[in-house]
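Student: Provided below are the primary sequence and the corresponding predicted coordinates.
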Amino acid sequence: MSQGLLDAQNGPRSKDDANGRGISRRTFLKFSATVGAAAGGGLLLGFSIPAMSQGQADKSVIGGDAAEPAQPGVFAPNAFIQIDTAGKVTLVIPKVEMGQGVYTSIPMLIAEELEVLLDSVTIDHAPPNEKLFSDPLLGGQLTGGSTSIRYAWDPMRKAGATARVLLINAAAQQWQVDPATCHAQVGQVIHAESNRSIGYGQLVDAAAKLPAPQNVPLKDPKEFKIIGTSVKRLDSPGKVDGTAVFGLDVRVPNMVYAAIANCPVFGGTLGSVDDSNAKKIPGVRQVVKIDNAVAVIGDHTWAAKRGVAALNITWNEGAGANLSMKQIVDDLAAAADHGTGAVARKDGDVNKGFNDAKTRVDAVYQQPFLAHATMEPVNCTVHVRPDGCDIWLGTQVPTRIVDTAVKVTGLPADKILVHNHLLGGGFGRRLEFDMATQALKIGKQLGTPVKVFFTREEDIQHDMFRPYYYDKISAGLDANGKPVAWQHRIVGSSILARFAPPAVRNGLDPDAVEVASDLPYDLPNQLIDYVRQEPRTVPTGFWRGVGPARSTFVVESFIDELAAQAKVDPVKYRRDLLGKSPRALGVLNTATKAAGWGNSVPKGQGRGVSVMHAFGSFFSMVVDVTVDQGEVTVNRVVCAVDCGMVVNPNTIEAQVQGGIIFGITGALYSEITIKDGRVEQNNFTDYRMLRIDQTPPIEVNIVKSGEAPGGIGEPGTAALAAALSNAVYSATGRRLRQLPVGSQLKTA
C-alpha cells in the first residue's frame, strides 16, 4: 500500500485524534452498526463508522501499491466502501489476507447488500486505525482466532446495505419519486415504473449529501445472490501471474538489504563482533549492532548473507545458556502436582464422583514446542528518517507495528506509515512485531531504506514458539463405563498474559483452557483448572488452532481411552454423551457415515475419530492410517463441518484442507527441542513438512445450517491430531499421549 493510499484513507489527520490516525471531523458521515459477539457472550457493541475523505486512491492490483489518487467526488458512506464518479467500487478490507480467503469472502458480504457484481470491485488493505477497524471479538485491529467472518457478518452487510439505500434515495430524489418504488441492481438504481435507470457513479455526489439511514434492514438469506455461492478467489490471478506483492517482494528506491544473526541463546545479548572479514566481501556496506543481534548491510541478499557467515561473534549467553528440555518438562510436571490452579469450570462434586466411580482412568498428555515455519520467512522493510518512518511488511497487527515504531523511533504516530501487504503465511507468527522492532532499530542507524530478513534457519530458531503443554486428566467411570467424574489440569505458558494482559483474570488464561472448559459432552461432575508455568527464557506465541488445538488433542484422545476402557466403540461412546449437543452429534454422524465407520480395515491400518466445538463451529474428523515399522501414512481424512451460514463453500473446503495438512504435519513430525539454551532444529531437513506426495485425499462435508457463521481457518488443524492419534491406536494398540506421533512411535 502506497503512502498516497494511506494518506487518502486516513484523511486529514484530526487534532482530536491522539493516535494521529483519525479522520477529519468535517468529513464524518456516521451510521450505526451493531456487532454481535461470538457464542455465549451476548455482547452488543454499538459504534459509528466515519466516512472516508475525498480524493481517495485508485488501486487495481490486490497486494500491490496504489496508483495515483482519484479525483475528488468519491462517495464513501462508511469505512469500507468507496465509489467514484466513474462507478468504480473499492472495498477496504479490515482483515489481512494470508491465504484464508478474506479478500473474497468479506467483499461477498458487502457486494451482496450493495448490489454490485463481485468481479467488478477492487480491494484495498485497511490502514492501521483502531477506531475504524477494531474487531470487538479480539479487542483490536488484528487478524486471527478465526474471527474474520464472525466479526464481518453483520457490519459488512450493513455497510453495503446503508450505501445501497443512500444511492437509492439519491436517485429517487433526482427523479422525484418514492424511494420504495426504486431498487438497486448490478451497480445501478432502477425505477421500473418509468423504465429509468442510473449508475452508481452518477449518484455519488448527491448521495454523499444525504443523511445516513438508521437500522437499514438486511436481506433475507433466501434473497442471497452471492453469499452461499462458490466464488473464485479474487486474489488468485495476481498470485498466479506474479503481480501480487508480499512483504518479501517489496522494492523501494535506494533500498539495501540486511541479513541478521540473532543470539542463539534465548535471552542472550551481543558481546563483541569481529567484522573485518565480512567487510571484505564485495557488496557488503556496513555492519550494524543492536542489543541481541548483528546485521550485515549489503547491496543484495547474497552479499548480506555471506557477510553474516563471515562474522566472528561473541555472545553474552546469560542465564539461559544451560536450558534443556528436561528442565522445561520437569518444571511443568512439578507445577502440575503443586496446589490448585485457576478454576475454569467447576460443575457438581468431583470428589464424590470419583468416590462413587467403579473405575478411575488417569493420564498425562504432552505436546511439544512448535515453530510456524511460514512459506514466507519473516521480513520487514523500513525507512527511518528524522521527519517520518515508512514500514513495508505483511502483518496481522498493523496498529501494533505503529506502536513499536513510535517506541523505537521516538516519532509521533502520525509520522508512521505502514504499508501492509499480502502475507505468505501467518499461522500466528505475524501476530508478533519482533521483526519490525529489530528492523526499525537497524534502520534507525542507517537513514536509508533497508529490507531486513530472516533466513529459514533464523526464522525457525528465533520464532515465537507454540508452548510446550503438560496436561493431567482423570475420569471416574460408572459400571457401564460412562464418566461420572472428570478432572483436567492444564499446565503451560500463558500467551495472553503477554499479548493481551487484561484478558487474563484471576490467573486464568481463557485461550489455554478453550475447548477443555466447554465440552459438548454430558459430564455431570467436572473440574478444569489452569496452572501457568513459563518455559524459562523460551518465547511463546499463538500457533494455528491456538488453545483448541492443544485441548482437543488431549480431550478427544482421552475420550477414546475411556471408550477402550469401557469396551465400547469410540463413535458409539461419543454418541451416548452428545445427547445435549445436537450440532456436535450431527457432524459426528455425518463424518462417520461418509467415512464408512464400522467397516473393517486391513491389518496394519487403523481409523480414528474426533469431535470438536471451537471458534463457533462444530467439527468431526475421521482419519485412516497405515503404520509400517514406525512410519505413519495418512490414507484418507473425512471431515464434517457445521460452521453456520456459509459465505463461500470454496473457501471453507480450501481452509479445512489446508488446516488438515498443517495439522498432519504438526501431529506427525513437528517438534522444537532445546539444548544448551538453543533450538536444535534449523531448517526443513530437521523440521519436517508433509510432502505433496504424502498428502491424503481429504473429503469435506459441509452441514447446512442457519446459525450465525463460525470460524473456519483454524478448526481443521485443531481437530486433526486427536483423530490421527486415535487411528494409530486402532492400528497398533499403542496409546500415544505425546506428540509428535512419528517420534513417539519410534521410541515407544
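Tutor: That came through fine.
Student: only C-alpha atoms from now on, for both contacts and neighbour counts.
Tutor: Will do.
Student: near residue 530, how many other residues are there?
Tutor: 25 (other C-alpha atoms under 10 Å).
Student: and stretch 201-218, which residues are buried?
Tutor: Within stretch 201-218, the residues scored as buried using 16 or more other C-alpha atoms under 10 Å are 201-208, 212, 216.
Student: and the end-to-end length of that stretch?
Tutor: Taking C-alpha to C-alpha, to the nearest Å, stretch 201-218 runs 23 Å from one end to the other.
Student: contacting residues around stretch 482-491?
Tutor: Identification of contacts with stretch 482-491 by C-alpha atoms under 8 Å, 6 or more residues apart in numbering yields 332, 335-336, 341, 350-351, 353-354, 357, 469-478, 512-513, 516, 523-533, 566.
Student: take the residues you listed and keep only those in strands.
Tutor: Assigned to strands by DSSP state E, the following of those qualify: 469-477, 526-532.
Student: for those residues, which two are the farthest from each other?
Tutor: 477 and 532 (28.9 Å; C-alpha to C-alpha).
Student: re the thing from before, distance to residue 227 added to the buried residues of stretch 201-218, as TSV?
Tutor: TSV is the format used below for the buried residues of stretch 201-218 (distance: C-alpha to C-alpha, whole Å):
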residue	distance to residue 227
201	24
202	27
203	26
204	26
205	29
206	29
207	26
208	27
212	25
216	18
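Student: what two of those residues are the furthest from one another?
Tutor: 202 and 216 (22.6 Å).
Student: still on that earlier bit, closest to residue 141 among the ones in strands among the contacts of stretch 482-491?
Tutor: residue 532 (27.1 Å).
Student: hang on, that closest one packs against residue 496?
Tutor: No. Residue 532 lies out of contact with residue 496 (C-alpha atoms under 8 Å); the separation is 11.0 Å.
Student: tell me the secondary structure for residue 343?
Tutor: strand (DSSP: H, G, I helix; E, B strand; the rest coil).
Student: so what's residue 570 closest to, chain neighbours aside?
Tutor: Among residues not flanking residue 570 along the chain, residue 563 sits closest, at 5.3 Å (C-alpha to C-alpha, 6 or more residues apart in numbering).
Student: state the distance from that neighbour to residue 583.
Tutor: 21 Å.
Student: neighbour-wise, which of those two wins?
Tutor: Between residue 563 and residue 583, counting by other C-alpha under 10 Å, residue 583 is the more crowded of the two (22 against 19).
Student: this is the comparison structure:
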Amino acid sequence: MDERKPLPMRYVSTNKKGCSPSCEGRGMSKSLTISPSSRKLSRREFLVRSGAITCAVMFSSSDILSSARAAILASDSESEHSPHISPNIWVRFLSDGSVEIVCPALELGQGAHTSLPRFVAEELDIDWNDAKVVQAGVNDELYGNPLAWNTQITAASRTCVGYFDVLRVAGAQARYVLLDAASRLWAVETTTLSTEPGIVVHHESGRRIAYRDLLEHANVPDSFPRFFALDELPQPPDDYFGDPPPSIVAPRAETHDAVPLKHRDKYRLIGTDASRRDIEEKTRGTASYAMDIQLPGMLYAVVETGPTPSSTPTEVDDADALKVAGVEQILRLPYGIAVIGSRMSAINKGRRKLRIQWRSDTTAHPYDSKDVLDEFASMARNPAFPAVRAWHQGDRNELSRVLSYPDTGEHYTFEMTSELVYQAPLEPQNATIAVADDGQSALGWVGTQWPTVDLQTVASILEIPPEKLTLHVPYVGGGFGRRLEPGAIVDAAHIAKTIRRPIKVIWTREDDLKRNPFRQALACKIEATTTKDGSICAIRHRIVADSWLARLFPNYFELYQQTDPGNWVGARHAYDIPLQAIDVITPRRSIPICYMRGIGVAQIKFAQESLINQIAARLGVDAIQYRLKQLRAEPRAINVLQTVADMSDWGQRGPAPDRRGRALGVAYTPYSNAHVAMVADVSIDQSSGQIRVHQIWCAVDVGMAVQPDIVISQMEGGITQGLSVALLERVNVSAGAVQQTNFHDYPILRCTDAPPITIKLVDLGAPMAGVGELGMMQIAPAINNAVAQIIGTHLHALPMTPENVLEALRGKATDA
C-alpha cells in the first residue's frame, strides 16, 4: 500500500441479483450487495413517481400502482401541449416561470434540499424564489454520487462535495438551452448574450426576454458543449474514500472550445445564506415523513422479537392476542412474530398478550458489554495479538525501533475504551409497503440514507425485479448513520408479501433500541516517542473494534485488508510526525454495529488529542502552542487553532483552573479535508463527579461554505450530539440482551444542559469539504483535556461519567 495515500474504495458487486436477507436475528441481511446501476427512468417518469403519493391515497392496492403509471401517461400526453422543457434530468422549466430542480440527496435535516439545488440555480442564473425542489427517484445510474462509489447515498460528509460539479454543469446546460433559443430568436451570436436572474439580455441592442418566454423557442440539443471551471483546486484524496475520480469540469486540452462555468467570485447564491426549503413545512407541522403515509385499506403491524439478536420463535400462543378487537392476524416471521391490525393501540395491546418461547443460537457467544470491552482493551494492549497494518508512513523497522528503544526524549502511551452508543433518531424506524394483488409489483415509503440498499433488499424479499418496486423517500427524521441499512422496511416486506394488503410497520422506541445496530464498542492504545526537543517523531495506534463493513459489505472489507476504515481513519492526522502506523484488530461479535455520525473518528480523536495534551503537560508547554509546533506544514490547521485561541481568550484565561474550579480544554481534528479546532470551558463537581460544560468555541475550515448558516447549524448540532455522547450515552448489554429500553434509562442531553456554542468559519481558499460529521469529533477530547487540568489526570473511557471522574479522583486511573 502507498504509505501516504489511503487505499481507495472500489466498487465491487458480489452477485447480480442483489442481497438476500437472511433474517439475522433482526430480519436484516448478513451482507448486502449494491448493483452497479439501477434501471433508467425517463425524466418525466421519475418526476411523477416522486410525487405519486398525491395520487396513491385514492385507490386500492392494485389501483395505487396503476394510478402512478396512469399519471406518467397523462404527463407524457400533457407535455405535447404545454410550454415546458427539460434540458436534462435535473431541470424542468415550467410555463409559469418557475423551475423544478431535482435533488439527488435525501433531506435528513441537514439542508440538502437547499444547498444542492442552489448549485443548479447558480449556474442557471435564476431567482431562488423561482426554484421548486423535487426529490429524485431511486436510481444510482442517474443520481449516484461520483465521490461515493456512484451510489445514491447521503452520508459521510460527501453530499455537497460529490454533487457540486454535476449540478453546476446541469445548471449550465439549462442556461445554454435558453441562450441558444434567444440567439436564434434574435439572430445574434450566443457569445453576445448574458443573463440576469431569470432573464436573457442582449446588451448591444438592449433587448431582454424572460426565461419563460423562451420556452416555446427552446430546443434541447443532441449534445452539449463541455463545461469547465478555471482556477479551481482539484478535490484532494479522502481518508475513507481514497482518490477522487477525474473532475468533469477540469480544464483539458480541448478547453478552448468549451464553455466556462461561473468563477467563485461571481457567485450570487453559493456562499450566501437562504431560508431552508424544509424549515417552514417542519415548523408548521405540514412536512411529510414516512411515519405520515396513509393508504386506503392500510393495516398496521408491530413485530415482537426475542431478547437477543440471534433469537428465533419456537412456540407461540396467540389466542389471547387474537381476541383483542382490532387485531386481524398474527404472522410468524423467521425472526419474530408480527401482530397485524387496524389500529396501533390494538396491535400493541395484542402484542403484550403473546406468549412466545424463544431459542437463541447456541453457537453465538452471549455479548456482555463489560467483558467485550475488557477483551478489546486486552487485545489493544497486547502487542503479541495479531493485527493488520492498515496504514503506515515511514520505515516500518525504524518505527518499531524508535518506539521500543527511544534514543532521546520520552515514550508515552494512552489507552481508552468506548462503549456501544445508540444513534437515537427522533423518528423511530418505520416503513409502508403496498404490493399489487398479483404480487408482481409494489410501492414503498421509507426514511433512508441509502435508498438503493432498501430497494434491492425489499425487491429480494418480495421476489420481484428491482424495476417493479417504486420506492418513495420522504423527509427523514434523523439518520446519523442508522438509516444506512434497512430496518422496519424488512418487516413490512415480509408481511406485505404474505397478506397482499398495504401495511405500515412502526417500531416503538423500545423496538428501536433493542433492534438497533449500535456505534461500535472500541478500544485503542497509542504509543508515541518524542525527540529531545519534545517533538513527536513516532506514533503507533492499535485499534480494536467490530466492523459494520465486514457485516454488510464483506467485499469492501476485503479491499481494506480485512479492516474497517470507519474504525481507524481517525488515527491519521496532520501532525508533522515522520513515523506513523495504524494496527487494527477486527473481532466479530454477536451485537450488530453500524456507523454513527463521525464513524470511529470521534473515538480515536478522544485518545489521540488526549495524548497530545498529556505530552504537552509533561513538557510544561501550552497545549495550543505545542500543537502549532507539530503542525508546521499545515497552514489551515494553524489557522483554526489560532482562531479558536482568540475566540476563547485562551491567552488571557489560560488552560489552568481558575478559582471557580473551571478550566479550558482544546482539541483539533482534520477530517474529510476539513480542519476544526475547539475549546471547551469545563468545571467538575468533585463531590459527585459531574462534569459541566459552560461554553464552547469552535473554528472550522471547510473550504468554501456553500451555505454558511447551514454549516454553523450542522456544527452546533454535531457538537450538541457529541456532548451528549461524550458525557451520557452508552448501551449496556448483558447475556446478549440490551438493558436500556427508552430515554428514561438511556439519557440524552437536555436543553437545560446545553452550553452556548460559538462557531466561526474560516477559509484559506481550499476546495469545498464536508461538514455533517465534524462537530462530533472534537468535543470529547476538548472536555477531557479540561478535566485533566482540573483533576490532574485524563479520563480513559467514553462516556465520561461521574463514576469515571470519581474513580480518577481516587487515583484508580492515571495517565500512563
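Tutor: Cool, the structure landed. Quick caveat: nothing in here was measured; it's all calculated off a predicted structure.
Student: TM between them?
Tutor: A TM-score of 0.90 describes the superposed chains when it is computed by TM-score structural alignment, normalised by the length of structure 1; 703 aligned residues with a C-alpha RMSD of 2.3 Å.
Student: picking that back up, for the residue nearest to residue 570 of structure 1, what is the corresponding residue in structure 2?
Tutor: Superposed on structure 2 with TM-score structural alignment, residue 563 of structure 1 falls opposite residue 616.
Student: Three-state assignment for its match, please.
Tutor: Three-state assignment for residue 616 of structure 2 (three-state DSSP): helix.
Student: and it, what does it touch?
Tutor: Contacts of residue 616 of structure 2 by C-alpha under 8 Å, 6+ apart are 622-623, 626.
Student: and of those, the nearest to residue 414 of structure 2?
Tutor: Nearest member of the contacts of residue 616 of structure 2 to residue 414 of structure 2, counting by C-alpha to C-alpha, is residue 623, at 16.6 Å.
Student: my read is that the closest one contacts residue 668, right?
Tutor: No. Using C-alpha under 8 Å, residue 623 of structure 2 makes no contact with residue 668, being 10.7 Å away.
Student: of the two, which one has the most company?
Tutor: With neighbours defined as other C-alpha under 10 Å, residue 623 of structure 2 and residue 668 compare such that residue 668 has more, 29 against 21.
Student: roughly how far does the more buried one sit from residue 523 of structure 2?
Tutor: Separation of residue 668 of structure 2 from residue 523 of structure 2 (C-alpha to C-alpha) stands at 21 Å.
Student: so residue 158 of structure 1 lies in a helix, does it not?
Tutor: Yes. Counting by three-state DSSP, residue 158 of structure 1 is part of a helix.
Student: and it, what's its match in structure 2?
Tutor: Mapped onto structure 2 by TM-score structural alignment, residue 158 of structure 1 lines up with residue 169.
Student: in structure 2, what residue corresponds to residue 246 of structure 1?
Tutor: Aligned by TM-score structural alignment, residue 246 of structure 1 pairs with residue 289 of structure 2.
Student: so its match makes contact with residue 478?
Tutor: No. Assessed by C-alpha under 8 Å, residue 289 of structure 2 is found out of contact with residue 478, at 10.6 Å.
Student: contact partners for the residue nearest the centre of structure 2?
Tutor: By C-alpha atoms, centre = their mean, structure 2 has its centre lying nearest to residue 155, at 2.9 Å. Counting by C-alpha under 8 Å, 6+ apart, residue 155 of structure 2 touches 449, 481, 484.
Student: tell me which element the closest residue to the second one other than its chain neighbours falls in.
Tutor: In other words, residue 481 of structure 2. Nearest residue to residue 481 of structure 2 in three dimensions, chain neighbours excluded: residue 596, at 4.6 Å (C-alpha to C-alpha, 6+ apart). Counting by DSSP states H and E, no helix or strand carries residue 596 of structure 2.
Student: which parts of the stretch 551-700 of structure 2 are helices?
Tutor: 554-559, 565-568, 601-619, 623-630, 635-647, 650-653 (DSSP state H, counting those that start in this stretch).
Student: export the ones you listed to TSV and tack on distance to residue 304 of structure 2?
Tutor: Shown next, in TSV, are the helices of the stretch 551-700 of structure 2 (distance: least, C-alpha to C-alpha, whole Å):
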stretch	distance to residue 304 of structure 2
helix 554-559	29
helix 565-568	32
helix 601-619	33
helix 623-630	52
helix 635-647	50
helix 650-653	54
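Student: what about those helices, which gets the closest to residue 183 of structure 2?
Tutor: Of all those, helix 635-647 comes closest under C-alpha to C-alpha, at 45.8 Å.
Student: so how much does the closest one differ from structure 1 once superposed?
Tutor: Mean deviation of helix 635-647 of structure 2 relative to structure 1 after superposition (mean C-alpha distance after the TM-score superposition for structure 1): 0.7 Å.
Student: hmm, who's touching that helix?
Tutor: Contacts of helix 635-647 of structure 2 (C-alpha under 8 Å, 6+ apart): 574, 624, 628, 631-632, 651, 668, 670, 675-679, 697-701, 762, 764.
Student: and if you look at stretch 702-713 of structure 2?
Tutor: By C-alpha under 8 Å, 6+ apart, the list of residues contacting stretch 702-713 of structure 2 reads 110-111, 115, 270-274, 673-675, 759-771.
Student: structure 1: matching residues for that one?
Tutor: Going by TM-score structural alignment: stretch 702-713 of structure 2 matches residues 643-654.
Student: ok, stretch 757-775 of structure 2 next?
Tutor: Stretch 757-775 of structure 2 maps onto residues 698-716 of structure 1, going by TM-score structural alignment.
Student: please identify the buried residues of that stretch?
Tutor: Applying 16+ other C-alpha under 10 Å to stretch 698-716 of structure 1 flags 698-703, 708-716 as buried.
Student: before we move on, what about stretch 616-624 of structure 2?
Tutor: Neighbour counts over stretch 616-624 of structure 2 (16+ other C-alpha under 10 Å) mark 616-617, 622-624 as buried.
Student: pull the most distant pair out of these.
Tutor: Greatest spacing in those, by C-alpha to C-alpha: 617 and 624 (11.1 Å).
Student: residue 392 of structure 2: how many residues sit nearby?
Tutor: Residue 392 of structure 2 has 23 neighbouring residues, counting by other C-alpha under 10 Å.
Student: next: the one 10 residues further on.
Tutor: The tally of other residues near residue 402 of structure 2 (other C-alpha under 10 Å) stands at 20.
Student: the nearest residue to residue 542 of structure 1 once chain neighbours are set aside and residue 495 of structure 1, how far apart?
Tutor: Spatial nearest neighbour of residue 542 of structure 1, chain neighbours left out: residue 428 (5.0 Å); criterion: C-alpha to C-alpha, 6+ apart. According to C-alpha to C-alpha, residue 428 of structure 1 stands 11 Å off from residue 495 of structure 1.
Student: hey, what's in contact with both of those two?
Tutor: Common neighbours of residue 428 of structure 1 and residue 495, counting by C-alpha under 8 Å, 6+ apart, are 541-542.
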